[in-house]
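Peer 1: What shape does this take:
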Amino acid sequence: MTPPTLTYVYAVTQPTSDLDAALPTLHGIGQELLRLLPSEAEGGPLAFVVADVPEADFNETALKNHFEDLEWLEYVARTHHGVVQAVATCAPVLPLRMATVYQDDHRASQALAAQHRVFSERLDQLRAHTEYGVKIYLTPSTTPDPDQATAGPTQPTSPGKAYLRARRAQHHTREAVYQQAQHAAQAIDAIAAHHTTQRVRHAPQRGALTATQENVLNDAYLVPDDQAAQFQAAIVDAARRFPDLRIEVTGPWAPYSFATPPPETPDPAAPSSHPGAPAADPQPP
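Peer 2: Below you'll find the predicted structure:
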């Protein structure tokens, strides 16, 4: 007997011939082949990009347990992201939340039909646009360790005074670098005003994602495709003016940060776990 499955939805798209050709080569979680669930309504054809997943792993109880399993989460997030990125190379795409699941294809189709207008309008706004990220990091050399920065005048000094002197020097250095980061952010804003249509300001990254560097800006920009090269070149050029910072441009990404959720309304076709609404997770690296 075949184990029961759920319908996992990766994204909303508008079908194209390129996507039809690529679909037989694309796989989702558990190497399941992807398929399209189409919907016809005012605003043009739409489709959910879906695949089957084991009900035992994606029912509500199982998901609560899996969300404590970092290895499982990383696998699902990377697979979800890979599917969205692959679809984005072939067709307009609106990413959905990781682990958006429905009881079956029929329930998923009902949800798509119920939100058809909202999805169509958002896809129209994102058409011929791509997401890029811009991050500013303080490099390790700009944040000296006061425990090691004890060098001072040639005359002997007490350990306590040397430590305080090092702390003052560190404070002044950090203040100067933070000011430089503010100027860099202003320069990026000026570039974005010419080459982008929307911005989302994410919280700075922390912990293992940044290693020894402090992330002080983590923005996402929606960039028209015909402006992408100019935008990237302008950011790279501006970065040269701020040698104490690392300014990084990432992308192109599917527009995770700009997939605004539709209004909260009661929906009889609600999924069994996560709401079938566009969202910005998983955030691109």
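Peer 1: use CA for all of it now, contacts and neighbours both
Peer 2: Fine.
Peer 1: got the contact list for stretch 235-251?
Peer 2: 131-139, 141-142, 177, 180-181, 184, 187-188, 191, 232, 285 (C-alpha atoms under 8 Å, 6 or more residues apart in numbering).
Peer 1: 7 Å - rerun?
Peer 2: 131-139, 142, 177, 180, 188, 232 (C-alpha atoms under 7 Å, 6 or more residues apart in numbering).
Peer 1: Equivalent analysis for stretch 69-83, please.
Peer 2: Here stretch 69-83 makes contact (C-alpha under 7 Å, 6+ apart) with 10, 28-29, 66-67, 98, 282.
Peer 1: Pick the one among those residues closest to residue 170.
Peer 2: Distance to residue 170, by C-alpha to C-alpha, is smallest for residue 282 among these, at 36.2 Å.
Peer 1: just to revisit the earlier point, next step: the contacts of stretch 235-251 restricted to strands.
Peer 2: The strands, defined by DSSP state E, take in 131-138 from these.
Peer 1: Closest to residue 43 out of the contacts of stretch 69-83?
Peer 2: The closest of the contacts of stretch 69-83 to residue 43 turns out to be residue 10 (C-alpha to C-alpha; 21.0 Å).
Peer 1: Also this sequence, please, to line up against the first:
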Amino acid sequence: MNTPALTYVYAVTQPTGDLAAALPALHGIGRAALRLLASAAPAGTSADGSGQLAFVAADVPERDFNETALKRHFEDLEWLEYVARAHHDVVQAVAAHAAVLPLRMATVYQDDHRARRALTAQHEAFARRLDQLRAQTEYGVKIYTKPATATATGRPPADEPAEDISPGKAYLRARKAQHHTREAVYEQAQHAARTIEAIAARHTTQRVRHAPQRGALTAGQENLLNDAYLVPDDQAEEFRAAITDAARQFPGLHIEVTGPWAPYSFATPPPEPAAAQSSPDGPPSGTQPP
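Peer 2: A predicted model of the protein is given here:
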């Protein structure tokens, strides 16, 4: 007896010969085979299919991806990590062979017919955004500093006898030293952020500011800046080199460039002024890369 399945879609892309050749070797969640679900050809699509869009899709078990199951799974960090990683791997693999618009993790449809219908309905919005992202790649820039540590011990200066300082005075001295150290690091981070913004103005087309990361993702460091940039492919090497060079000016910070990523942070266009905003029927938002 076959297990009931839903259609899981990973991304929007444009079918190419290169992608068609690579697809049989790629797999999705649960090692499921990937397939392209093409939209109905819109008016103006050329005979060779250019301008046509497709969902990158695969089957997933209905028992794990129906609405009730997803609510339960979203509280299971191990399951979430696996699905997020598998989703990311598919999007990155497709991006190596064709322009790609990542979709939100766990975007599912009842079947291929309904997925195609949704793709056709949003064809114009998807095509417009895909064109805006073409030949551009996402890079992340993060600024870290370690939290204040006990570098200031509260010990008296060398010329002050140790017995002349009380425990309370030592504690207050240590707290004051830590406060000054932390302020100096934050000032340096602000300077670094301004330097990065100046570099980005020369080499990037869009920026998304994500919330600083917390917990295990920071490996014991404090994340002060967590930005994503959309970088034209012909500017990528210069952008990375410029950030790496600038980082040497800030020895008290760890400045990290991540990527290249598929454009997760730019799957939806930047917000427009309130009076000019379009309907909410545009592409689903992407997810931030790991």
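Peer 1: Could you get me the TM-score between them?
Peer 2: Scored against TM-score structural alignment, normalised by the length of structure 1, the superposed chains reach a TM-score of 0.92; 271 aligned residues with a C-alpha RMSD of 1.5 Å.
Peer 1: Please enumerate the strands of structure 1.
Peer 2: 5-13, 35-39, 46-54, 93-95, 101-102, 129-138, 198-202, 214-224, 245-253.
Peer 1: export those strands to CSV and tack on distance to residue 170 of structure 1?
Peer 2: Output for the strands of structure 1, formatted as CSV (distance: least, C-alpha to C-alpha, whole Å):
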stretch, distance to residue 170 of structure 1
strand 5-13, 47
strand 35-39, 57
strand 46-54, 52
strand 93-95, 43
strand 101-102, 51
strand 129-138, 13
strand 198-202, 27
strand 214-224, 15
strand 245-253, 16
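Peer 1: returning to that earlier point: now, the contacts of stretch 69-83 of structure 1 that are in helices?
Peer 2: residue 66 (DSSP state H).
Peer 1: Which among the contacts of stretch 69-83 of structure 1 count as buried?
Peer 2: 10, 28-29, 98, 282 (16 or more other C-alpha atoms under 10 Å).
Peer 1: out of these, who's nearest residue 119 of structure 1?
Peer 2: When these are compared for distance to residue 119 of structure 1 (C-alpha to C-alpha), residue 10 wins out at 13.8 Å.
Peer 1: Residue 125 of structure 1 matches what in structure 2?
Peer 2: In structure 2, the residue matched to residue 125 of structure 1 (TM-score structural alignment) is residue 132.
Peer 1: Report the contact partners of that match.
Peer 2: Applying C-alpha under 7 Å, 6+ apart, we find residue 132 of structure 2 in contact with no residue.
Peer 1: What is the corresponding segment of structure 1 for the longest helix anywhere in structure 2?
Peer 2: Identified as the longest helix of structure 2 according to DSSP H is helix 167-203. Per TM-score structural alignment, the counterpart of helix 167-203 of structure 2 in structure 1 is residues 159-195.
Peer 1: Average offset of that stretch relative to structure 2?
Peer 2: Compared with structure 2 after the fit, stretch 159-195 of structure 1 shows a mean deviation of 0.5 Å (mean C-alpha distance after the TM-score superposition for structure 1).
Peer 1: Determine how far that stretch lies from the middle of the whole chain.
Peer 2: Centroid separation between stretch 159-195 of structure 1 and its chain, computed with C-alpha atoms, centre = their mean, to the nearest Å, is 27 Å.
Peer 1: do the same with stretch 3-15 of structure 2
Peer 2: The chain centroid and the centroid of stretch 3-15 of structure 2 are separated by 20 Å, computed with C-alpha atoms, centre = their mean.
Peer 1: For it, which residues meet the burial criterion?
Peer 2: Buried, per 16+ other C-alpha under 10 Å, within stretch 3-15 of structure 2: 5-15.
Peer 1: Structure 1: matching residues for that stretch?
Peer 2: Using TM-score structural alignment, stretch 3-15 of structure 2 pairs with 3-15 in structure 1.
Peer 1: And for stretch 241-255 of structure 2?
Peer 2: Aligned by TM-score structural alignment, stretch 241-255 of structure 2 corresponds to residues 233-247 of structure 1.
Peer 1: Go through that stretch and flag the buried ones.
Peer 2: Buried residues in stretch 233-247 of structure 1, counted by 16+ other C-alpha under 10 Å: 234-235, 239, 244-247.
Peer 1: same deal with stretch 136-152 of structure 2?
Peer 2: Here stretch 136-152 of structure 2 shows 136-146, 152 as buried, counting by 16+ other C-alpha under 10 Å.
Peer 1: and what of stretch 157-173 of structure 2?
Peer 2: 170, 173.
Peer 1: same deal with stretch 174-187 of structure 1?
Peer 2: Residues of stretch 174-187 of structure 1 classed as buried by neighbour count (16+ other C-alpha under 10 Å): 174, 177-178, 180-181, 184-185, 187.
Peer 1: Fine by me, we can end here.
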